[in-house]
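# Test case, fold it:
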Amino acid sequence: MNRPVDGESRKPRVAVVFGGRSSEHAISCVTAGSVLQAIDPDRYDVVPVGIAADGRWVLESGDPDRLRIQGPDALPHVDAERAPVALFRESGSTDLVVTEPAQPPRTLGEVDVVFPLLHGPWGEDGTIQGMLEMAGVRYVGAGVLASAVSMDKAYMKVVLAAAGLPVLPSVTVTAAQWSADPIGCRDRAGALGYPLFAKPARGGSSIGISKVHDASELDSAMAAALEHDPKVLLEQAAVGAREIECGVLQRLDGAPETSVPAEIRITGDHEFYDFAAKYLPEEHTELDVPAEVPAAVTADLQALAVRAFEAVGCEGLARVDFFVFPDGTAVVNEINTMPGFTPLSMFPRMWAASGLDYPALVDRLIQLALHRDTGLR
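As a prediction, this is how the structure comes out:
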């Protein structure tokens, strides 16, 4: 049953928020298209809210077809020219209000839960979560701290390592450090050994990531990462390891449960799981759902996934990514508090293989949010 909404029998109103100011704007739109198509309109009143690349909030069409990737140069985006929309707090409720030129403001009604399908900074990093906490609006997924820690790969490693979880060696280089002492930064990178990866510390979807085979490639890799974030993570490559992921999902009683793990295998000219391999035609990757690993490795990955989820104080959902070496040992690559829900995304595939199909997964997340209050928990 749906949780009663302020004593009324109306359907809960879900604002699906997507787009945003980060470099993952297009992927957020694709994710939203899939989720909008999956939400049961008989159970929920759905309002699509887009955040344009310049930060403007607008009332979007919600047409899933408009939110699909049509090709490498035809990525979807939020239409900034649509009617502006805002959350308005009054008399103990938070309403969605549309404001159009030469028209009086019109209220779409009270928002019961926000489904923030934002990837990257200014959304997945605790910023929108903090705004929703201030507004007293329930929302899907992790809270402020877990979102912020998990978005910043450098701090995520600190927290996971402090909790006794295995992570790869890395160093963090800021734009200021790279400018002031490039030789020292190169020495720090060299101490990790090559090959290594240069990653925007607070990015996602493999945007701005480069594999650095030797010292001659470091400067160009740093330049590529710094285009997206003034903070770069240089991380030792997991040579010979398999990339395996595991989903975590809370039950209504708060206990986390795990999906079957799944493996990503890169094909063709791709040396790692880059943007094209993730989101463009699937011939770039081969996916094993579930992963073909011994039962003991599966159990170990599932246990590590729950420990990572709890270490950062996560809520709702997460995808935990691992590198698994030939001897079966694993290290945590990262934890993603708002994993993609695109047609190619691993998180819904893993749960479907675990017995929870896409619509049921989306419904579970909304119900979790409706049953959780804002504020200190």
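# For the rest of this, base every contact and every neighbour count on C-alpha atoms.
Will do.
# I figured residue 32 hits residue 18, correct?
Yes: counting by C-alpha atoms under 8 Å, residue 32 does reach residue 18; the two are 6.2 Å apart.
# Which neighbours do these two have in common?
Both residue 32 and residue 18 are in contact with residue 117, where contact means C-alpha atoms under 8 Å, 6 or more residues apart in numbering.
# From residue 43, how far out is residue 146?
Using C-alpha to C-alpha, to the nearest Å, we find residue 146 at a distance of 29 Å from residue 43.
# Give me the more crowded residue out of those two.
residue 146 (24 against 14; other C-alpha atoms under 10 Å).
# quick one, what contacts that one?
Applying C-alpha under 8 Å, 6+ apart to residue 146 gives the contacts 126, 312, 313, 314, 315, 337.
# If we ignore the residues flanking it in sequence, what's nearest residue 286?
residue 265 (5.0 Å; C-alpha to C-alpha, 6 or more residues apart in numbering).
# What helix or strand is the one you found located in?
strand 262-266 (DSSP states H and E).
# Return the list of helices and strands in contact with that strand.
Strand 262-266 is packed against strand 242-250, strand 285-288, with contacts defined by 3 or more C-alpha pairs under 8 Å, 6 or more residues apart in numbering; DSSP states H and E.
# need the helices for the stretch 1-150 of the chain, in chain order.
25-38, 127-135, 144-151 (DSSP state H, counting those that start in this stretch).
# ok, and the closest non-adjacent residue to the residue nearest the centre of the chain?
The centroid of the chain falls nearest to residue 338 when counting by C-alpha atoms, centre = their mean (3.1 Å). Excluding the flanking residues, the one nearest residue 338 by C-alpha to C-alpha, 6+ apart is residue 318, at 6.3 Å.
# Run through the residues that contact the one you found.
By C-alpha under 8 Å, 6+ apart, the neighbours of residue 318 are 247, 248, 249, 309, 335, 336, 337, 338, 339.
# circling back to that earlier point, now, which of the contacts of residue 146 lie within strands?
Per DSSP state E, strands hold no members of the contacts of residue 146.
# Using a markdown table, please lay out the residues you listed together with distance to residue 364.
Shown next, in a markdown table, are the contacts of residue 146 (distance: C-alpha to C-alpha, whole Å):
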| residue | distance to residue 364 |
| --- | --- |
| 126 | 22 |
| 312 | 21 |
| 313 | 19 |
| 314 | 16 |
| 315 | 13 |
| 337 | 16 |
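# before we move on, the earlier item: residues near the residue nearest to residue 286, how many?
Neighbour tally, residue 265, other C-alpha under 10 Å: 15.
# Contacts only, for it.
242, 243, 285, 286, 287.
# quick one more, to check against the first:
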Amino acid sequence: MSAARILLLRGGLSAEREVSLTSAAEVERALLGAGYEVTSLDPGWDVAETLPRALEGVDVVFNALHGKWGEDGNIQALLNFARVPYTHSGVMASSLAMDKPRSKLLFAAAGIPIVHDRPVTLAELRTGSDPLPRPYVIKPSHEGSSVGVKIVMPGSGPTDLSGLETYDSLMVEDYVPGRELTVSVLQARGQAPRALAVTELETDAAFYDYEAKYSAEAQTRHIVNPDSLPGDVQEALLRWSEAAHETLGCRGATRADFRYDPDSGRIAILEVNTQPGLTPLSLLPEQALATGMDFTTLVTWMVENAACDA
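Okay, the predicted model is just below:
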């Protein structure tokens, strides 16, 4: 494409600010190396005033924001009004993916297996009564990167509910034992979504939490296309990831997270991420590389496939 001037959105207001800054630093290096002119904006509460000024003379916005305000349809809506193409999904898909209960309803309707869940209030949790049979998971209904997630196991003591008071909406869902698996999907403009690979995540933590995702000290092991994964399971994960991407109306890059219990054969989708991380420890760049697409090629592809909602 002829576009050369990129506005890189970085940082932002969410709990995932540090992840966004790390992703953006990697993206900026790659874009500059590819010959693009890059300017940046760290959007705050005054974004309605700062964004129009930052967009002057810009051809494409690279959205490296993560979490609330940057990944949930809000910034996408402003960019649609400006009619400047931006990377990743549009308003509706971004909003639905961030809303875990609603996205799971759509997945189930599309035949993608899900985990049973129900809404819960902090007041209910504070009574000490279990809202579901143990083991179960407590999580914010609208959050990413495993922020705020707590697992309640059989025989464990009182659940630490600290931090949950900051969320307007909470949910609980069944805990699925077994293996943590993830699949990245790319969709070029005018083409069908294409799943890249299956990665198994092995961590010494209780689950693939925020630290396991973004801290080098966590020593999480990424196994791309593991030989120990049955072929029919791998194929199901690839096809369901593409279906989930399409069901939500996503575009560009996404990543779908799953649990697989080899004892029962159960597979369940947990969520779709419309702004997959682009840090040195992130999964999308790793899976893209497994298909022969290096990091610079990946971010250039994202720029070339940037779009506004129709």
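# TM between them?
Once superposed, chain against chain, the TM-score is 0.91 (TM-score structural alignment, normalised by the length of the second structure); 308 aligned residues with a C-alpha RMSD of 2.3 Å.
# Aligned counterpart of the residue nearest to residue 286 of the first structure in the second structure, please.
Residue pairing (TM-score structural alignment): residue 265 of the first structure is matched to residue 202 of the second structure.
# Without its sequence neighbours, what residue ends up closest to residue 302 of the first structure?
residue 258 (6.0 Å).
# isn't that neighbour right up against residue 307?
No: if you go by C-alpha under 8 Å, residue 258 of the first structure and residue 307 don't touch, sitting 11.1 Å apart.
# the more surrounded of those two?
Legend: neighbour count by other C-alpha under 10 Å for residue 258 of the first structure and residue 307, higher for residue 258 (22 against 17).
# how close does the more buried one sit to residue 356 of the first structure?
11 Å.
# cool, and residue 51 of the first structure?
In this view, residue 51 of the first structure and residue 356 of the first structure are 30 Å apart by C-alpha to C-alpha.
# Looking at those two, which one has more neighbours?
Applying other C-alpha under 10 Å to residue 51 of the first structure and residue 356 shows that residue 51 carries more neighbours, namely 26 against 16.
# Residue 212 of the second structure maps to what in the first structure?
Counting by TM-score structural alignment, residue 212 of the second structure lines up with residue 277 in the first structure.
# Its match: neighbour count?
By other C-alpha under 10 Å, neighbour count at residue 277 of the first structure equals 23.
# Excluding sequence neighbours, find me the nearest residue to it.
In space, and not counting its chain neighbours, residue 277 of the first structure is closest to residue 284: 5.0 Å by C-alpha to C-alpha, 6+ apart.
# so the one you found touches residue 273, yeah?
No: between residue 284 of the first structure and residue 273 there is no contact, the gap being 9.0 Å when judged by C-alpha under 8 Å.
# Could you name every residue contacting both of those two?
Common contacts of residue 284 of the first structure and residue 273 (C-alpha under 8 Å, 6+ apart): residue 266.
# Alignment lookup: residue 148 of the second structure to the first structure.
Under the alignment by TM-score structural alignment, residue 148 of the second structure pairs with residue 208 in the first structure.
# Contact partners for the nearest residue to that match once chain neighbours are set aside?
Nearest residue to residue 208 of the first structure, sequence neighbours excluded (C-alpha to C-alpha, 6+ apart): residue 225, at 4.7 Å. Residue 225 of the first structure sits next to 198, 199, 200, 208, 209, 210, 232 when contact means C-alpha under 8 Å, 6+ apart.
# With distance to residue 171 of the first structure and secondary structure as extra columns, can I get those in CSV?
Formatted as CSV, these follow (distance: C-alpha to C-alpha, whole Å; DSSP: H, G, I helix; E, B strand; the rest coil):
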residue, distance to residue 171 of the first structure, secondary structure
198, 10, strand
199, 11, strand
200, 12, strand
208, 17, coil
209, 15, coil
210, 15, strand
232, 9, strand
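# Map residue 61 of the second structure across to the first structure for me.
Using TM-score structural alignment as the criterion, residue 61 of the second structure maps onto residue 114 of the first structure.
# wait, residue 283 of the second structure
By TM-score structural alignment, residue 283 of the second structure lines up with residue 346 in the first structure.
# Help me confirm that residue 263 of the first structure comes into contact with residue 243.
Yes: in this structure residue 263 of the first structure lies within contact range of residue 243 using C-alpha under 8 Å: 5.8 Å.
# The two: which is more packed in?
residue 263 (24 against 21).
# Could you count how many residues lie near the nearest residue to the more buried one once chain neighbours are set aside?
Closest residue in space to residue 263 of the first structure, ignoring its immediate chain neighbours: residue 244 at 4.4 Å, by C-alpha to C-alpha, 6+ apart. Residues within reach of residue 244 of the first structure, counting by other C-alpha under 10 Å, total 27.
# hmm, back to that, the match of residue 212 of the second structure: which element?
Using DSSP H and E, the secondary-structure element containing residue 277 of the first structure is helix 275-279.
# With residue 254 of the second structure instead?
Counting by DSSP H and E, residue 254 of the second structure is part of strand 252-261.
# could you give the angle of that strand to helix 91-98?
20 degrees (axes from the mean of the first three to the mean of the last three C-alpha atoms, to 10 degrees).
# can you name the residues of the first structure that strand 252-261 of the second structure overlays?
With TM-score structural alignment as the criterion, strand 252-261 of the second structure aligns to 316-325.
# which parts of the matching stretch are buried?
Across stretch 316-325 of the first structure, burial judged by 16 or more other C-alpha atoms under 10 Å covers 316, 317, 318, 319, 320, 321, 322, 323, 324.
# And the residues you listed, which is closest to residue 138 of the first structure?
Ranked by distance to residue 138 of the first structure (C-alpha to C-alpha), these are led by residue 316 at 12.0 Å.
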